[in-house]
Every structure is written in structure tokens, then in C-alpha cells.
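**Student:** A predicted structure for the sequence below; I have some questions about it.
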Amino acid sequence: MTTPDKDLIAAELDRARARTALLTDAVDDDDLTRQHSTLMSPLVWDLAHVGNQEELWLVRDVGGRQPIRQDIDHLYDAFKHARRDRPTLPLLDPAEARRYVAQVRDKALDVLDRVRLDERPLVAGGFAFGMIVQHEQQHDETMLATHQLRSGAPVLSAPPPPPGDRRVRGEALIPGGPFTMGTDTDPWALDNERPAHVVDVPAFLIDVAPVSNAAYAAFIDAGGYDDPRFWSERGWAHRQEAGLAAPMHWFRDGDSWMYRRFGHVEPVRMDEPVVHVCYFEAEAYARWAGKRLPTEAEWEKAARWDPATGRSRRYPWGDEAPGPEHANLGQRHLAPAPVGAYPAGASPLGVHQLIGDVWEWTSTGWHGYPGFRVFPYAEYSEVFFGGDYRVLRGGSFGTDPAACRGTFRNWDHPIRRQIFSGFRCARDLP
């Protein structure tokens, strides 16, 4: 990625805000303030929260300006209030929240106009502004997940993704040997993506595409949810306690599987990657299939390593930013694209759809890389290290390109499936 200039930074800030507006203007004030699931915040909380983070970092820290609404900081501190409790807080109402984020944005753009992007590490390469862009886009994906959980008539629309390719099947061999994982050069990479370091990965096989709905339906039909042999001890306990029997939002209609998606009810598309499965479900499927989930290092080597040059690319297809031909990102479509839909986005070793469509569970717990250093605050990454989390990679159809690259790392609890999560399998060489 080339070092962003101020025009690009302003454009990225505007693009993120336009998406926030689309997601919040699509519903009425009652929908904005209602909690659609205890797993999620009310949409109006997310709206004011992105403004509050922008005020804290860009207006107050980078700009050195006086606070706009210091009195609300505690309401929008994600560490002070669990999501389930946020509806009971004295939150800004929708009109107040919109006025607040607009006021913050005006001041943030004035700071951008005046600041030098080389004066200290926080703003070098526009990092603080890029951090806020990514933060807002991450909350936009969270709000999109909230839209998937809301009841009522559809309010979002998008064209369907491109068609798939039935020839994209099977596994790819990833040769053994060292590769460079992480980055030291991407100006907007977050602290958990750093530093670049060499990892020696033994040869392995990985699915060339994410596991499809058809393949997952075969697991269900074979009794995979009823056979504890395929589940870890923790996974089986959770499957029983939560009553898991299919991916979230699937239900039976006679002999067919149906799916509720953003207010629409439609048959499950069997050629799409499966989505809304938790880590334990992915783990059980992999064991049923005679495989396993890839480690995080395996996933990144499959996504970034170029055997012709020995270097690690920014994306599977190269270093250029994602285009609509490469990956299903940015809410351009409201569903994962069918398997094989993005041949131009494949890695040099023929692995498809590593970026976009569905976040992919890996078997790796959440931790910092060797030599990890907090920057600029511990609450983004470090405080979660060593907890009960699994790493997800690659982004989803709801992830914006600004918050997705071959080094980008996500993490969540292994029981979570309201996120746009899927997986692919790997296995050791025979």
C-alpha cells in the first residue's frame, strides 16, 4: 500500500460515514434504539460510538482540541458496559447522535487539514485516521450483522454476487518451508498484525474454496450434529446446551432447507459458502470430513506466499487494492458469492476466495506475534490475548476493503455465530 495522502484519507473517512448513514437511515428511530439481540448493541449506540472514538483520537489527541461531549465518554466506552446492558443507558437519541457525529467529523477534517502526517508515530502515514476509518467500517459490519438479526420487512438491498464455477473444487498443496507472516510496512496495519516474522510451516493440503452449503448439508444429513465422535468435549457440551442443529438462520420447509437473510426468506443456495457457523461446528465438520481446521499460519501462507518469488503478497492476487473482480467485500452484495466466483482473486497456488465472502475460523488461539508492541492502546488487541478466542481470517462480504488484507486478524469466542463466519478445511500430507 502506498502512503495515503490527505485527499485519500478524507475520501476514506467520507466513504465510511456514507456506509454508516446507509445502515442507520434505512430504519426508523424505533429500530435504531431497539436491541435486536442481546449479542448486539442498539444501532444508535454504534452510531454515537464511532463518533466518540473519532473525537477521542482525532479531535482531542491528534488535534489537541477541547472535548465536544466529554460527558458521554463513559456511555460509549465498550469496556464499561456489556452489549446486553446498553439499551438501559441514557444514550443520545437518533437526532442527537447524528448531530454529534457530524460535529465531530467537521472538526476531524479540520484537524486533517492542519496536521503534518510525519510529526509523530501516531499520525505517520495517516495511521490515526486510518485506525478510525477501520474502526468505523468494523462497526458498520457489526451493524450489518445486527440488520441480519432484526425482524421485519427488508430494508437493505444489493445486486446478487457473480456466478460461481463448479470446477473450483478439491485441495491445493502448500509446500513446506519458511514464509514471512505479518507486516512491518503496511501504513494502516494494526498492532496485532506486526511485526513481520518468519514462520516455518510444514507442507499441508488446504481446500481451494470455503466449505459450501451443499457440503455442510451433507454433514447434517449424515447425522453430524447427533454424533459426539465428531465434536470436541467443549463443542459437544455447547451443541447440546444451545440446541444446535444447523447453521444460524437455517430452517426446514418440508425436505428443503430455507434461510432468513436480511428480511428475505429463500431456499439455501447450495453453491454458496456456509455462513453463520461457530468454531465448534466448523471443527466438528472438519473431523467428520477426515480433515481439520487450518492454523492461522497455514491460512496466511496459503493466502500470501508466492512460490515464484518467495515473498509474501499483500493479498492473494498481488499487492494492488481489492477490486470487484477480486473479492466480495464492502457490502457490495448481501450474501457470500458462490464458490469459484472470483478467479482473479485466487492465490498463486490456486486457492480461491481467501479474502471476502466469509470470515474463516482457524484453530489458533488469540495472541500477539513475537516482538508484539502495543500501539496505540492496549484495549484494541493486548487485553484479549490468551482469552477464550479463536482467530478468524479473510473478511466477509460485509467487511470493507479498508479493514481487510492478507495480514488482517479477527478473533471471537468459539460459540459465536451471529458474525459472518464460515471456514475451509486443511489436512496433513499422507
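**Tutor:** Okay, I see it.
**Student:** CA atoms for contacts and neighbours, from now on please.
**Tutor:** Fine.
**Student:** So which residues of the stretch 201-350 of the chain form strands?
**Tutor:** 204-207, 250-253, 256-261, 264-267 (DSSP state E, counting those that start in this stretch).
**Student:** oh sorry, the question was meant for the stretch 51-200 of the chain
**Tutor:** Using DSSP E, counting those that start in this stretch, the strands of the stretch 51-200 of the chain run over 171-174, 177-181, 197-201.
**Student:** what would these look like in JSON lines with mean neighbour count and distance to residue 85?
**Tutor:** Formatted as JSON lines, the strands of the stretch 51-200 of the chain follow (neighbours: other C-alpha atoms under 10 Å; distance: least, C-alpha to C-alpha, whole Å):
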{"stretch": "strand 171-174", "mean neighbour count": "19", "distance to residue 85": "45"}
{"stretch": "strand 177-181", "mean neighbour count": "19", "distance to residue 85": "39"}
{"stretch": "strand 197-201", "mean neighbour count": "14", "distance to residue 85": "41"}
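**Student:** want to throw those strands into JSON lines with distance to residue 361?
**Tutor:** Shown next, in JSON lines, are these (distance: least, C-alpha to C-alpha, whole Å):
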{"stretch": "strand 171-174", "distance to residue 361": "17"}
{"stretch": "strand 177-181", "distance to residue 361": "18"}
{"stretch": "strand 197-201", "distance to residue 361": "18"}
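**Student:** Residue 77: which of the ones you listed is closest?
**Tutor:** Residue 77 sits nearest to strand 177-181 of all the strands of the stretch 51-200 of the chain, at 32.2 Å, using C-alpha to C-alpha.
**Student:** which strands and helices sit next to that closest one?
**Tutor:** In terms of contacts (3 or more C-alpha pairs under 8 Å, 6 or more residues apart in numbering; DSSP states H and E), strand 177-181 is packed against strand 197-201, helix 296-304.
**Student:** Pasting the second one now:
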Amino acid sequence: MPAEALRERIAAELLAARARTAVLTGSVDDRDLTAQHSPLMSPLVWDLAHIGNQEELWLLRTVGGRDPLLPGIDSLYDAFEHPRAERPSLPLLPPAEARAYAHDVRGRVLDVLEAAALDGDPLLRGGFAFGMVAQHEQQHDETMLITHQLRQGPPVLDDPAPPPAPADAAALPAEVLVPGGDFTMGTSTEPWALDNERPAHTVHVPAFHLDTVPVTNGAYQRFVADGGYDDPRWWTPEGWDHRQRAGLTAPLFWTRDGATWLRRRFGRTEEVPADEPVVHVCWYEADAYARWAGRRLPTEAEWEKAARHDPATGRSRRYPWGDADPTPEHANLGQRHLRPAPAGSHPAGASPHGARQLIGDVWEWTSSRFTPYPGFRAWPYREYSEVFFGGDYRVLRGGSFGVAPVACRGTFRNWDHPVRRQIFSGFRTARDAEPRTAGRTAPGAA
């Protein structure tokens, strides 16, 4: 990409991220900005200044060689130094000062962008440092959207409904076949890919079947109605212990009103729509559902092969539909809609194997633990990925309605503890390409 076109793209991504940040932080008053709405999340004002601080550290100081703007604040906004539960007690910048700081940093960063050589230095080649910062802000925008979901009070965010499912959605097959064989997993060429997506490497994946669409609320309700939360047969020992201790009986934010399931969503209470992908389930719940259905969660490699492998050419695409950047026709991304689209939506975003909604709508739990790829090298800092390898983290793939396109691609890897469900997490199930194990329901269908 020519340098000027690259600068324009970088500026557009930075501005898009800041516009979203402004909506999420400008839609509530200072009291809500400084409150901690859940011990799992930071106060919104912390996220706002942290975004500015990371941008200053990488783009003003590291790239631009500038002196600190506010000496002494780095430790306040160091995510590793202060766990989320502690952040409300820190001497954080008040909302007006946090906004002014982030605004000042951004103005100076755009000046640095105009003068930066976007080649040579690996940190600047292809605009990587700028792309990393844009992704970082959009990742925090998704985190702040989660905080909005946890926040008590009336709705404050616009909530346009996604389009209805296409006419063929009800006739889609329950599953698709992904043939066995080698494929290229990860990337060595995506210019803004983060370190855990690298390097590209060959993986052999035996043939398997995958749900055509994510598991829906309607399908998940059948699991609940069949006593799935009360039967230890469907749960791992760790999962059953967590289900008992946490008192899990349904996805987070669900309540029952007689025979009707309701959910709370960004300050609104509504009936749970049967045809939407289920969201706000933890890994243990997803795994239990899959066992109850006589299936399993896909491995991370299976998920990526289903999303990227083109059987006609043998190459791995950037996205299920090809190499072009996502549009609204391809996927539900970028907080355009504050809910998943109905199952079967976005036929233009289907993979060559026929699976839909692999990108956007809900993060999809896989069975895999978060580990490095062969040849992994921590870069440009080890705290992004390396410190998380080897724990109980499980990999999620595909993005959600809350993540921006810049921070979502076929190689992008997310991870979280298996107990987490405040995140926009759902799943789809898989089975080996052999006679089906007897199950309880047709997975995926509403």
C-alpha cells in the first residue's frame, strides 16, 4: 500500500476508534464514569485514560521520541500492576482531565503519523505500531461495552435492530463437512497481526462436521428444559464444581417469568429471542451443552480451518468470504447492533464449506487452551500474549457484535478463563466425520 494511502487508513482507524470511545464514555454522567459497575471490570474513566496512556507510550514516546506528558501516571494505568478490582481506589484522572489527556495525546499522535517512515523499522513497517494502538482502543471499546451491559440503570446507547434472517436461514443444513487434510494456520504476512497469531504454520486437521450457525437461544433453552444444569453427566468435574458454587441455572442476564425466558440487555428487559445465537455463556456451559447434544466443542485449529481454508485453491483466506475487509453484508461487527444477528444471517460472509457467522455476532469458545504457535516470538512486548500461556485460559474465535473489524480477522485469537461469561461469548459444536453419537437435540437450530 502506498505510504499516503496507508497514512489515511491509519488515521481513519484511529478516528473510528476514538469516535466509539466517545460514545461509550459520553453517554453516561461522571458518576457512572467513575463507578465500578462490577469487580470484573474497570471504571470507564480508567479505560479512557488507559487508552490515552498506551497511545502515548507507544506512539508519542517510542515512535515519536517525545517526553512524557503527565509524568508519574504510567503506573496508575498499568493493567498488570493494578487488578481491576483495585482500580477505583487509585488516584485516577477525573473525567474532564482524562478526556483532555486522551485528546491531547491523539492530536500529537496525528502529527507523529504525518512524519513517520512506515517502513524499515519493524515496529513501523506497514504501520504496525499505529495499527496495534487502534486495535488496542477498539478492544477496550468492547470491554467498555461489556461494562455498559453490567451497568444498572436505564438504556443510554442507541440500539438499532439487526436485519431479519434471510429467507433461506430456516432451510440451512444443521452442519457442514470440513474435509480433512493440511492447512496453513496463523499468518506471517498480515501487517497488523499480533504476536500470538504468528507465525504461519501447517496443521493437519482430520475431517469433521461443524454447526452451520452458532447454537441459538432456542436450542440452548431445550438444554435448560431437559435439566442440563442439574445433571453432572454433561459437565467436567471442574465445570460441575463451578456450576454448583456459582449457582448457574441459565446464561448470564436470563431470568424466568413463568414459562417465558427474559433477558436484560443494555438496560432493557425483553423476551429471549429464540433465533439469535446464545450469548453470555462460559466455557463450562458451552462444553456441557455440547456433551448433552452428543457433540463437542471444535478445536481452535478446526475452527480456523472452517473459517479460512479454501478447498478449491488450498490456500488460507483472511476471512471466510475471501481477503476483502469486512462490510455490513459480511458480518455483524463494530457495535452497529448491540445484539447478535439472527442465526443464518450474512450469507455473503459464509465460508467455502457453507458455515455462516464465523466472524462477528458472538465470540465462539473452542476446546483449546491458549498456547503459543511453533516458532512464536513475543513482540513487541511479552505482556500481550506470553504471560497468559500455560494457564487455564481457553481460546475464543471469530469476534462479536462488540468488536471492530480492525481487531477481528480469521487469525485473531482471544482468550479468557473458562468461568467468564460477562463477555459476548457463544459457541458452535462439532463432531468427528464418523457416525453421529446419539444426542438430545439438533444443535444450532432454533
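**Tutor:** That came through, no problem. As the structure is a computational prediction, the values presented were derived from the model and not from experiment.
**Student:** TM between them?
**Tutor:** TM-score for the superposed chains, counting by TM-score structural alignment, normalised by the length of the first structure: 0.99, backed by 430 aligned residues with a C-alpha RMSD of 1.0 Å.
**Student:** hang on, the earlier thing: make TSV out of the strands of the stretch 201-350 of the first structure and add distance to residue 429 of the first structure and mean neighbour count.
**Tutor:** Converted to TSV, these look like this (distance: least, C-alpha to C-alpha, whole Å; neighbours: other C-alpha atoms under 10 Å):
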stretch	distance to residue 429 of the first structure	mean neighbour count
strand 204-207	5	22
strand 250-253	34	14
strand 256-261	35	16
strand 264-267	37	13
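**Student:** Please convert these to JSON lines, extending it with distance to residue 289 of the first structure.
**Tutor:** As requested, the strands of the stretch 201-350 of the first structure are exported to JSON lines (distance: least, C-alpha to C-alpha, whole Å):
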{"stretch": "strand 204-207", "distance to residue 289 of the first structure": "12"}
{"stretch": "strand 250-253", "distance to residue 289 of the first structure": "21"}
{"stretch": "strand 256-261", "distance to residue 289 of the first structure": "21"}
{"stretch": "strand 264-267", "distance to residue 289 of the first structure": "24"}
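**Student:** can you tell me which of those comes nearest to residue 346 of the first structure?
**Tutor:** With C-alpha to C-alpha, the closest approach to residue 346 of the first structure among the strands of the stretch 201-350 of the first structure belongs to strand 204-207: 12.3 Å.
**Student:** thinking again about what came up before, how about the strands of the stretch 201-350 of the first structure, which one is nearest residue 413 of the first structure?
**Tutor:** strand 250-253 (21.2 Å).
**Student:** how distant is that closest one from the center of its chain?
**Tutor:** When C-alpha coordinates are averaged (C-alpha atoms, centre = their mean, to the nearest Å), strand 250-253 of the first structure and its chain have centres 26 Å apart.
**Student:** What of stretch 271-291 of the second structure?
**Tutor:** Remark: stretch 271-291 of the second structure is offset 16 Å from the chain centroid, using C-alpha atoms, centre = their mean.
**Student:** mind checking which of the strands of the stretch 201-350 of the first structure is nearest residue 330 of the first structure?
**Tutor:** strand 256-261 (17.0 Å).
**Student:** residues in the second structure aligned with that closest one?
**Tutor:** With TM-score structural alignment applied, strand 256-261 of the first structure matches the range 260-265 in the second structure.
**Student:** cool, stretch 312-329 of the first structure as well?
**Tutor:** Using TM-score structural alignment, stretch 312-329 of the first structure pairs with 316-333 in the second structure.
**Student:** ok, and what's touching the matching stretch?
**Tutor:** By C-alpha atoms under 8 Å, 6 or more residues apart in numbering, the list of residues contacting stretch 316-333 of the second structure from outside reads 183-185, 305-310, 340-341, 346-352, 357-361, 399-405, 409-411.
**Student:** Type out the ChimeraX command that picks the buried ones from those residues.
**Tutor:** In ChimeraX, a selection of the buried entries from the contacts of stretch 316-333 of the second structure looks like this (16 or more other C-alpha atoms under 10 Å):
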select :183,184,185,305,306,307,308,309,310,340,341,346,347,349,350,351,352,357,358,359,360,361,399,400,401,402,403,404,405,409,410,411
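**Student:** What about the contacts of stretch 316-333 of the second structure, which are in helices?
**Tutor:** For the contacts of stretch 316-333 of the second structure, membership in helices holds for 305-308, with DSSP state H as the criterion.
**Student:** Same list, those residues, but as TSV with distance to residue 154 of the second structure please.
**Tutor:** Putting these into TSV (distance: C-alpha to C-alpha, whole Å) gives the following:
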residue	distance to residue 154 of the second structure
305	42
306	40
307	38
308	41
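**Student:** right, and the helices and strands packed on strand 177-181 of the first structure - which one's nearest residue 52 of the first structure?
**Tutor:** helix 296-304 (32.7 Å).
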